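In: The sequence and its predicted three-dimensional model are supplied below.
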Amino acid sequence: MTKHLQNPVPLKMVSACLAGVQCRYNGQAKTVPLLKDMVQRGDAITLCPERLAGLATPRRPAEIVGGDGYAVLDGKARVYNDCGEDLTGAFIIAAYKTLHILQAAGIGEVVLKEGSPSCGSREIYDGTFSGTKRDGVGVTAALLLRSGIRVYSEQTLLGDSQPEPVLSKM
């Protein structure tokens, strides 16, 4: 009989850029020390959905045009970079690869980078490349939410919203 080792703290996933990995579109990280510490303790894994789909770092900025991540998954919106290249397929692949990894690892909670066309959980850029944000979720966040994964943003940790249940477990 095989014995499975289990982490005493429920494992979480953190957007890699929040744990210090330089994988954002501009080649930078957006490190949140609490999340980096979680990863270093072994309480969380890191993933970058866009890198999972084979997008390079650095890469052109991308935004969702015509809706949000739910609309992309439903075929009603597209993801483009600022040169007009359609990246919709890559963003959908990124979302499904992320979901499959989380399901295989039994991970039910994630902390994602707010504002990202993949990871935004409350707001994303409006598709005009003008720096304007609007309410909405990224493609990966939408798929994870539809699949029952609890999705949080780093902004919760930085104190600009009401505390969410994941914080008490960190």
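Out: Perfect, I can see it now. Numbering: from 1, shown residues only.
In: When you work out contacts or count neighbours from here on, use the C-alpha atoms and nothing else.
Out: OK.
In: The top helix by length along the chain packs against which elements?
Out: Determined from DSSP state H, the single longest helix within the chain is helix 88-105. Packing partners of helix 88-105 (3 or more Cα pairs under 8 Å, 6 or more residues apart in numbering; DSSP states H and E): helix 49-52, helix 69-73, strand 78-81, helix 139-146.
In: next helix or strand past that helix?
Out: Using DSSP states H and E, the helix or strand that follows helix 88-105 towards the C-terminus is strand 109-112.
In: if we look at that next one, which residues are touching it?
Out: If you take Cα atoms under 8 Å, 6 or more residues apart in numbering as the criterion, strand 109-112 is touched by 11-15, 18, 119-121, 141, 149-154, 166.
In: and here's the other structure:
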Amino acid sequence: MKTKILVSACLMGHPVRYNASAKTQLGELLQRLREENRLVIHCPELAAGLPTPRPSAEIIAAQGEQVLAGQAQIFERTGADVTGHYQLAAWLALKAAQESGCRAALLTDGSPTCGSTEIYDGSFSGRKIAGNGVAAALLRQHGIAVFSHQQIPALLTWIAEQEQ
């Protein structure tokens, strides 16, 4: 059985990021996975009702795991507390992955939702720290392997190992 992968919609060229841009990574490797009908394209933030464009948002001095546990918050640059929207985004990403049989996810790093190796530090200064966004954290907590958009070769290796 072919492994299904949840993939951030912005990586597939959809202009759904906070600034209405895409972060297209549709290279040869992703194109092959798409042609094999392995990809489930999803934007957790749009699914949770956040608009495009929207103010940038950051987890304040914490990680996605703390946000999920109710121990930290996510604020927009405007000062608005959007924690609930991002928690919902994480749960909707998990639901999409589970309903589609995804065993892995390929997410956009840096995002308070999808960051899987790094996120912004919450100061809105452009500084990044090692860590997870809320969706990446929740997917991992439920046994779904998570890869950043910079780890596509590692994802392909992981798929090959799973399908041996």
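Out: That came through fine. Just so it is clear, the structure is predicted and the values come from calculations on it, not from any experiment.
In: so stretch 83-95 of structure 2 corresponds to what in structure 1?
Out: Alignment of stretch 83-95 of structure 2 against structure 1: residues 88-100, by TM-score structural alignment.
In: got it, and stretch 117-129 of structure 2?
Out: Aligning stretch 117-129 of structure 2 against structure 1 (TM-score structural alignment) gives residues 122-134.
In: Go through the matching stretch and flag the buried ones.
Out: Neighbour-count burial for stretch 122-134 of structure 1 flags 122-127, 129 (criterion: 16 or more other Cα atoms under 10 Å).
In: can you tell me which residue in structure 2 aligns to Val65 of structure 1?
Out: Taking TM-score structural alignment, the alignment pairs Val65 of structure 1 with Ile60 from structure 2.
In: Touching, that match and Asp121? I think so.
Out: Yes: contact between Ile60 of structure 2 and Asp121 holds when scored by Cα atoms under 8 Å: they sit 6.7 Å apart.
In: Identify all contacting residues around stretch 67-82 of structure 1.
Out: With contact meaning Cα under 8 Å, 6+ apart, stretch 67-82 of structure 1 is reached by 60-66, 86-88, 91-92, 117-118, 124, 129, 136-143.
In: please redo it, this time with the cut-off set to 7 Å
Out: If you take Cα atoms under 7 Å, 6 or more residues apart in numbering as the criterion, stretch 67-82 of structure 1 is touched by 60-66, 86-88, 129, 136-139, 142.
In: in which helix or strand would I find the one residue sitting closest to the centre of structure 2?
Out: In structure 2, the centroid-proximal residue (Cα atoms, centre = their mean) is Cys114; its distance is 2.3 Å. Per DSSP H and E: Cys114 of structure 2 is located in neither a helix nor a strand.
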